[in-house]
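**Q** Sequence first, then the predicted structure:
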Amino acid sequence: MAADLRIECRDAASAYPEVARLEPVVYTPEKMAHVAWHEVEWAHAERWVLGWLDERLVSCAGIHRRKIALDGTPRAIAGIGGVMTHPDHQCRGYSTQVLDEANAAIAADIAPAFSLIFVEPHNVDFYAHRGWGVFEGETIVEERGRRRPFPYMGVMLRDGTEVAPERGTIDMLGKPW
């Protein structure tokens, strides 16, 4: 069934109105009331990979790029955030197709040192099976104008032009995605 998915990669301005309609369906108020990260200020994606069934957006992932500091050394990285699939269409391979396209776009267009994704504990295995490794170090983010460790989600990394680190300190030098 996943073969029916039409994939597009769009800039944030043209994609976000569609993503904004999907978000409250995936992250309902009831669900958001029970997640530790419900008040986090997230960075906005530069581009979105959108997965469509006919004219209905059913899955998406945002693409980010950022200069960060890894143990104090500057690195140019990419990331994926805002991965969502409509509840009626989950477990059909749509997220995997969207992620594969996002990873391909990152490799071709950005060529980062490595890629980063923030992951809830119940999704670690899903991303591990798709080439992401758990980062065991500390991640610093900016929230509401101050820098601090990010305790709400784990971080997973994917190799880019460099082998992704397993430990250390990543300073995002901005908001999480």
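**A** Looks like it arrived, so ask away.
**Q** contacts, neighbours, all on C-alpha from now
**A** OK.
**Q** Going along the chain, name the strands of this protein.
**A** Taking DSSP state E as the criterion, the chain carries its strands at 6-11, 47-53, 56-70, 73-85, 114-119, 133-134, 138-143, 146-149, 154-159, 169-171.
**Q** Tell me how many other residues crowd residue 20.
**A** When neighbours are counted by other Cα atoms under 10 Å, residue 20 registers 10.
**Q** give me the number of residues near the nearest residue to residue 15 once chain neighbours are set aside?
**A** Nearest residue to residue 15, sequence neighbours excluded (Cα to Cα, 6 or more residues apart in numbering): residue 48, at 6.3 Å. With neighbours defined by other Cα under 10 Å, the count for residue 48 comes to 27.
**Q** Which residues are in contact with residue 48?
**A** 9-12, 15-16, 60-63 (Cα atoms under 8 Å, 6 or more residues apart in numbering).
**Q** 7 Å instead?
**A** Residue 48 makes contact with 9-12, 15, 60-63, according to Cα atoms under 7 Å, 6 or more residues apart in numbering.
**Q** circling back: kindly reformat the strands of the chain as JSON lines containing distance to residue 20.
**A** As requested, the strands of the chain are arranged in JSON lines below (distance: least, Cα to Cα, whole Å):
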{"stretch": "strand 6-11", "distance to residue 20": "14"}
{"stretch": "strand 47-53", "distance to residue 20": "12"}
{"stretch": "strand 56-70", "distance to residue 20": "11"}
{"stretch": "strand 73-85", "distance to residue 20": "11"}
{"stretch": "strand 114-119", "distance to residue 20": "19"}
{"stretch": "strand 133-134", "distance to residue 20": "29"}
{"stretch": "strand 138-143", "distance to residue 20": "22"}
{"stretch": "strand 146-149", "distance to residue 20": "27"}
{"stretch": "strand 154-159", "distance to residue 20": "24"}
{"stretch": "strand 169-171", "distance to residue 20": "28"}
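**Q** dropping in the other structure now:
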Amino acid sequence: MRVETKKEVLESEWRYLTQWKERVFPEEGRGKEWTPVSWHSIAYSEANDPIGHIGFDSFEVLVDDVPRLVVGIGGVVVRPEYQGKGIPALLFNEAHAQAIKNLGIGVFTLFCPSRLVAYYEKQGYQRYRGAVYFLQQSERVLSTFEFMHYGDLATDGEVLLKSEPW
């Protein structure tokens, strides 16, 4: 198995990663606008099939009105036959290392439904305790997702994204 980070995912790779279930990503995200990411860490099987993915990019957020650069993590998926084999840990390690190397940012954030908090805590993320707002159809809305972070970010206060979530 190998893991690499690149600036694009081929349509055929994305289809293979997500064809196994009608909705790979949580149903809570249906109908939401999401910001696309530019970087992709992908795990490949020995047969060179994509078996896991994490997308990421840099974003500026306001934490209590103070601008902060963070890395937004999104598009986390592992094919079912490879789940339980430590693929997410490999992908998170790769994404963290590459984001620091290529973007120079060491604070990572993601959005998830509350039922997935324990999953991301296993990767070292912690729940943000303050209010988080993001854009939907150009309007500021309060997040119903958990906002999780890895790295030095205040643990409470108000976070405002200047975009849709990632």
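**A** Received the coordinates, thanks. All of these numbers come straight from a predicted model, not from anything done at the bench.
**Q** that older thread, how near is the residue nearest to residue 15 of structure 1 to residue 65 of structure 1?
**A** Residue 48 of structure 1 sits 12 Å away from residue 65 of structure 1, going by Cα to Cα, to the nearest Å.
**Q** Which residue, neighbours along the chain excluded, lies closest to the aligned partner of residue 49 of structure 1 in structure 2?
**A** Superposed on structure 2 with TM-score structural alignment, residue 49 of structure 1 falls opposite residue 41. Residue nearest to residue 41 of structure 2 in three dimensions, not counting chain neighbours: residue 5, with 4.1 Å by Cα to Cα, 6+ apart.
**Q** Check structure 2 for its longest helix and report it.
**A** helix 87-103 (DSSP state H).
**Q** what's that helix aligned against in structure 1?
**A** So helix 87-103 of structure 2 sits over residues 94-110 in structure 1, by TM-score structural alignment.
**Q** Which residues does the matching stretch contact?
**A** Stretch 94-110 of structure 1 is contacted from outside by 2, 49-51, 59-61, 63, 78, 85, using Cα under 7 Å, 6+ apart.
**Q** how about 8 Å then?
**A** Residues from elsewhere that reach stretch 94-110 of structure 1 (Cα under 8 Å, 6+ apart): 2, 5, 7, 49-51, 58-63, 65, 78, 80, 83-85, 112, 130, 160.
**Q** do the same with stretch 65-79 of structure 1
**A** In contact with stretch 65-79 of structure 1 (Cα under 8 Å, 6+ apart) are residues 46, 63-64, 106, 110, 112-117, 168-173, 177.
**Q** residue range for it in structure 2?
**A** Using TM-score structural alignment, stretch 65-79 of structure 1 corresponds to residues 58-72 of structure 2.
**Q** what's the distance between residue 26 of structure 2 and residue 37 of structure 2?
**A** For residue 26 of structure 2, the distance to residue 37 of structure 2 - Cα to Cα - is 18 Å.
**Q** Also residue 18 of structure 2?
**A** Residue 18 of structure 2 is 17 Å from residue 37 of structure 2, by Cα to Cα.
**Q** now the contacts of stretch 94-110 of structure 1: which count as buried?
**A** 5, 7, 49-51, 58-63, 65, 78, 80, 83-85, 112, 160 (16 or more other Cα atoms under 10 Å).
**Q** so how many other residues sit close to residue 23 of structure 2?
**A** 10.
**Q** Kindly report the same for the one 10 residues further on.
**A** When neighbours are defined as other Cα under 10 Å, residue 33 of structure 2 has 14 of them.
**Q** which residues sit in contact with the residue positioned nearest the centre of structure 1?
**A** A centroid search over structure 1 (Cα atoms, centre = their mean) returns residue 81, at 1.9 Å, as the residue closest to the centre. When contacts are counted by Cα under 8 Å, 6+ apart, residue 81 of structure 1 touches 45, 61-64, 117-118, 177.
**Q** before we move on, back to that, so for the longest helix of structure 2, what gets flagged as buried?
**A** In helix 87-103 of structure 2, counting by 16+ other Cα under 10 Å, buried: 87-88, 90-92, 94-99.
**Q** on average, how far is that helix from the matching bit in structure 1?
**A** Its matched residues in structure 1 lie on average 1.2 Å from helix 87-103 of structure 2 after superposition (mean Cα distance after the TM-score superposition for structure 1).
**Q** Mind telling me what the residue nearest to residue 41 of structure 2 corresponds to in structure 1?
**A** So, by TM-score structural alignment, residue 5 of structure 2 is matched to residue 9.
**Q** just residue 139 of structure 2 next, same as before
**A** Counting by TM-score structural alignment, residue 139 of structure 2 corresponds to residue 146 in structure 1.
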